[in-house]
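1. sequence and predicted model, in that order:
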Amino acid sequence: MVSAWAPQIPDGDGPLYERLVAALRADVASGALAAGARLPPQRDLAYRLGIGLGTVTRAYVEAERAGLVSAHVGRGSFVNAPADHRAPVRDGPINLAQNIAPTGPAASRLAEALARLRRRPDLLEHLAYAPAAGHEAQRRAGARWLARFGGYDGATWSRLVCCNGAQQGLALAMSVSARAGDTVLCEASTYNGVKALAAHMSLRLKGLALDDEGVRPDALEAAAKATGARVLSLIPTLQNPTGRIMSLARREAIVAIARRLDLTIIEDDIYGAYAPDAPPPLALLAPERTFHVSGVSKTLGPGLRAGFLVAPSQAAFERVLDAVRAVTFAPSGFGGLVATQWIEDGAADQIVAEVRAEATARLSLAREILGAAIEAPRSDCAPHVWLPMSELEAERLSGRALRGGAEVTPPDAPIVEPGLVTGVRVCLGAAPDLQTLRRGLETVAGALSSEVGERSRAVI
């Protein structure tokens, strides 16, 4: 049946056909246009809206390129199901182990972004080696991203280095701040990528005790004095794995200690987009000593490998460039160019808004199913939840969940200092849809019930 679709075309400076595609996307996302609905014939829609037939034809072509609709000769154009935009579902247990953003919002815009790239005057420049810091357009876009989604207003693009993902940004910051054998301070349980970097670079990690706001100042000061460490690696916003957020007062206390003891700070702000109300980053509070690392992997898509590193000084920036030239010579051009296109044309704002909305729905489901077992999330769109428990209980829960068909983050993956901060991280974004996520969370809830039952029997 032909839809009586009569969209409200948004105002704006963009071409009319692009705004018509935006209206189509919005109506698909809201459910006003159901999957399988047949769009009106182009001539009919043009008459209905009082616009040119060529404009409607161009919009339908762009919508097909973006994957929003499928056109069939002699039959018309039909709205694709949301599943058409999903990444392939992997075999095996439900993935609650990886922090991956829902892919639909970015996937539905990818073809459109690639079409726009063809019209960029700097497109062919990206076939050549980029400068060691990356192309200027991408560096400027990176600074806009940090300001828009990380609260890093005034990030200096001239000291920003484009990286092949935030992980490379962390590696570059570590490589110019510490030498083999040095001690690096970090959270007692932290991002496993930091542990991997430390092992690869022969660094010693010293885990610091946490409270509800993250690293405790007294623990930081004591460990720095005891070890002589000069580098502090932190995730102050939606800390991985606990999801805790440092208050402004806590950030200021950490910065005061770092200044007094002359510590270099490496700030991982990869989850900043999921906490729009978080306090300002450490890089704003202590710009003279903070390497700030972020990227688009947790929102726009990890396959873009677009990360950003802002160095605290020109001298540090030059050392980072030396490291880039030694290891990769230059950052990759095209993944970052897609991210740049989205940041420049506003699609990034739309994608992040949709990812946040989906994350909010997924977190609500986790609260419903796991209840008091999860530590209170610090953001309504947090991408993972934390179930505090002993390391032994965590191992048992992980095993039961896996046997039931759901994989959570391995409990030992984040642990740096055993016995201080232990539990199970459950990631909410990788499941392909809410129905699959529900099944996975119910499996974890069942494993929790079994754990409680065993402890009760042990008491008797």
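-> Looks like it arrived, so ask away.
2. drop to CA atoms for contacts and neighbour counts, all remaining ones
-> Fine.
3. and for stretch 392-411, what are the contacting residues?
-> Stretch 392-411 is contacted by residues 92-98, 391, 422-427, 440-441, 443-444, 446-448, 451 when judged by CA atoms under 8 Å, 6 or more residues apart in numbering.
4. residue boundaries of the strands in the stretch 351-460 of the chain?
-> With DSSP state E, counting those that start in this stretch, the ranges of strands along the stretch 351-460 of the chain come out as 384-388, 406-408, 423-427.
5. dump those strands into a markdown table; add mean neighbour count and distance to Pro7 as well.
-> Below are these laid out as a markdown table (neighbours: other CA atoms under 10 Å; distance: least, CA to CA, whole Å):
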| stretch | mean neighbour count | distance to Pro7 |
| --- | --- | --- |
| strand 384-388 | 22 | 36 |
| strand 406-408 | 23 | 41 |
| strand 423-427 | 28 | 36 |
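6. including distance to Leu49, could those go into TSV?
-> Shown next, in TSV, are the strands of the stretch 351-460 of the chain (distance: least, CA to CA, whole Å):
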stretch	distance to Leu49
strand 384-388	44
strand 406-408	49
strand 423-427	44
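7. out of everything not next to it in sequence, what's closest to Asp182?
-> Excluding the flanking residues, the one nearest Asp182 by CA to CA, 6 or more residues apart in numbering is Leu203, at 5.4 Å.
8. now for that neighbour: which residues touch it?
-> By CA under 8 Å, 6+ apart, the contact list for Leu203 reads Ala178, Arg179, Ala180, Gly181, Asp182, Thr183, Val184.
9. try it against this one:
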Amino acid sequence: MAWTPTIPDGGAPLYERLVAVLRADIVSGVLAPGVRLPPQRDLAYRLGVGLGTVTRAYVEAERAGLVSAHVGRGSFVNAPAEHRPYERDGPINLAQNIAAQAPAGARLPEALARLRRRPDLLEHLTYAPPAGHETQRRAGAAWLSRTSSYESVDWRRLICCAGAQQGLALALGAVLSPGDVVLTECLAYHGLKALALHSGWRVRGLAMDAEGLRPDALEEAIRATGAKVLAVLPTLQNPTGRIMSRARRDAIVAIARKHDLTLVEDDIYGAYADGAPPPFAMLAPERTFHVSGVSKTLAPGLRAGFLVVPAAETFERVLDAVRVVSYAPPAFGGLIATQWIEDGSADAILAETRDEARVRMAMARELLGPAMETVYAETAPHIWLPMSELEAERLAGRALRGGAEVTPPSAPVVEAGHESGVRVCLGAVPDREVLRRGLEIVASALSSEVSERSRAVI
């Protein structure tokens, strides 16, 4: 059947919307490489649009590398650029936690076209206020309220950041000095470890169980170190994917209030966990910095992060740090994120991204199920394979030699001797078939490890 797309409504010119649909259908696989597009006159007739609209869309599509035009033969679909590197070089990327980019990529051309027509565009070439423009702060608060269990976010306490990593740096920098101890899980986000090393903070990793951080381990560490700050990821913990129950969160809050502990809460994966308990920012708003953003839900290249601070005096202290480090948040990524949040595109992108994540999780279950830890959300963007440190290093090496790269097993380890394993990320590979090949390589590496252990037993 000839390609007859449905062109969405929108403010962009009709030909740009047609190109956007073409791009989305190529990336998603609806149009396979080598497929011949309909003749321009035929497509114009079926869509009920002018021939000039289709002609201009085909010209723009060729200029963007989406299609190749041949005189007398027609226009043919090219392989998506984001697919081609896997055909040429490098291992399959199962190491980075990146959401599938097709949903955002399909809407980017129209977003850029709208950006170009904004009457206030030139105003964004100068410095923004240190906390970000009010429209972007309001949009950030609305996004947090819509996509997590964080209800009624106060935009006046929200600071726009260059990604959640900067939000984490600003929050911890506001309450820590060089030499201070920051508590966290024994397995934690590698970016936190790197930030602590760069800033001269000492990191203490605490024991975990099936719900994440253990309250008894927190109590013990506070008594032993006198630490006043806990950095924690309670929802879809990185790397294990665990989710703290409401009772566990209440227990952590009680300990924090007892010892006057500041909480720095990373909620970057909150949008992937349906029905998660309220965040610490709701349970203990007087002592919680809440960090999130759009890198894992919309696109990391936007560099749009959000930091909600607990009090007015802290807000001003953080703004002083913003002025020193970056003076203001980046403008244009925040503008696109705000457009998408306000017009509903962000919700559609997230829904499609979650749908894709669900398909990929099912694939991981099929190929790696027996080795996987319990999956706490079917739309989680990564899985955790628990095993000893030695087994994890062997598995990573075997997988890499086979052509797939997993997260280095040492990357999340804060405190050796507790837990270990391998994180496998499911979203960075743009093509499902390439992902399947990568997961099959990991499965083969796992089988080799089991066989080797069996041979070692005499």
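-> Great, that's in hand. Just so it is clear, the model here is predicted, and its values are computed rather than measured.
10. rewinding a little: drop anything exposed from the contacts of Leu203 of the first structure.
-> For the contacts of Leu203 of the first structure, burial is judged from neighbour counts taken by 16 or more other CA atoms under 10 Å, and it is met by Ala178, Asp182, Thr183, Val184.
11. what does the first one correspond to in the second structure?
-> Structural correspondence for Ala178 of the first structure with respect to the second structure (TM-score structural alignment): Leu176.
12. equivalent analysis for Ala223 of the first structure, please.
-> In the second structure, the residue matched to Ala223 of the first structure (TM-score structural alignment) is Ala221.
13. next up, the contacts around its match.
-> Counting by CA under 8 Å, 6+ apart, Ala221 of the second structure makes contact with Leu183, Leu206, Ala227.
14. does the last one touch Thr184 like I think?
-> In other words, Ala227 of the second structure. No. At 10.8 Å, Ala227 of the second structure and Thr184 do not qualify as touching, with contact defined as CA atoms under 8 Å.
15. more neighbours, these two?
-> Thr184 (25 against 22; other CA atoms under 10 Å).
16. now the more buried one, what's its secondary structure?
-> strand (DSSP: H, G, I helix; E, B strand; the rest coil).
17. and Val322 of the second structure, by the same measure?
-> helix.
18. state the distance from it to Ala162 of the second structure.
-> The gap separating Val322 of the second structure from Ala162 of the second structure is 10 Å, by CA to CA, to the nearest Å.
19. the match of Ala223 of the first structure: helix or strand, and which one exactly?
-> Assigned by DSSP states H and E, Ala221 of the second structure falls within helix 215-225.
20. so which elements touch whichever helix or strand comes after that helix?
-> Next along the chain after helix 215-225 of the second structure, taking DSSP H and E as the criterion, comes strand 229-232. Judged by 3 or more CA pairs under 8 Å, 6 or more residues apart in numbering; DSSP states H and E, strand 229-232 of the second structure is in contact with strand 181-185, strand 262-266.
21. what about 10 Å?
-> helix 164-175, strand 181-185, strand 202-206, helix 215-225, helix 246-259, strand 262-266, strand 288-293 (3 or more CA pairs under 10 Å, 6 or more residues apart in numbering; DSSP states H and E).
22. can you redo these as CSV with distance to Arg114 of the second structure?
-> As requested, those are exported to CSV (distance: least, CA to CA, whole Å):
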stretch, distance to Arg114 of the second structure
helix 164-175, 26
strand 181-185, 42
strand 202-206, 45
helix 215-225, 49
helix 246-259, 42
strand 262-266, 32
strand 288-293, 22
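23. out of the ones you listed, which one sits most buried?
-> Mean neighbour count (mean count of other CA atoms under 10 Å) peaks for strand 288-293 among those, with a mean of 28.
24. whereabouts in the first structure does that one align?
-> Matched against the first structure by TM-score structural alignment, strand 288-293 of the second structure falls on residues 290-295.
25. hang on, the earlier thing: separation between the corresponding residue of the second structure for the residue nearest to Asp182 of the first structure and Val414 of the second structure?
-> Matched by TM-score structural alignment, Leu203 of the first structure corresponds to Trp201 in the second structure. From Trp201 of the second structure across to Val414 of the second structure, the span is 13 Å (CA to CA).
26. residues shared between the contacts of the two?
-> Shared contacts of Trp201 of the second structure and Val414 (CA atoms under 10 Å, 6 or more residues apart in numbering): Lys193.
27. Phe332 of the second structure and Leu122 touch, don't they?
-> No. Assessed by CA atoms under 10 Å, Phe332 of the second structure is found out of contact with Leu122, at 11.1 Å.
28. which one of the two has more residues nearby?
-> Between Phe332 of the second structure and Leu122, Phe332 has the larger neighbour count (other CA under 10 Å), namely 17 against 9.
29. just give me the match in the first structure for that one.
-> Aligned against the first structure by TM-score structural alignment, Phe332 of the second structure finds its counterpart in Phe334.
30. which residues touch that match?
-> Counting by CA under 10 Å, 6+ apart, Phe334 of the first structure touches Leu117, Leu123, His126, Leu127, Leu304, Arg305, Ala306, Thr340.
31. also Gly446 of the first structure?
-> With CA under 10 Å, 6+ apart, Gly446 of the first structure has these contacts: Ile369, Leu370, Leu397, Arg400, Ala401, Gly404, Gly440, Val452.
32. and for the second one, the neighbour number?
-> Here the neighbour count serves as a burial measure; for Leu370 of the first structure (other CA under 10 Å) it reads 17.
33. counterpart of it in the second structure?
-> By TM-score structural alignment, Leu370 of the first structure lines up with Leu368 in the second structure.
34. so the equivalent of Trp145 of the first structure over in the second structure, which state does it fall into?
-> Under the alignment by TM-score structural alignment, Trp145 of the first structure pairs with Trp143 in the second structure. Three-state assignment for Trp143 of the second structure (three-state DSSP): helix.
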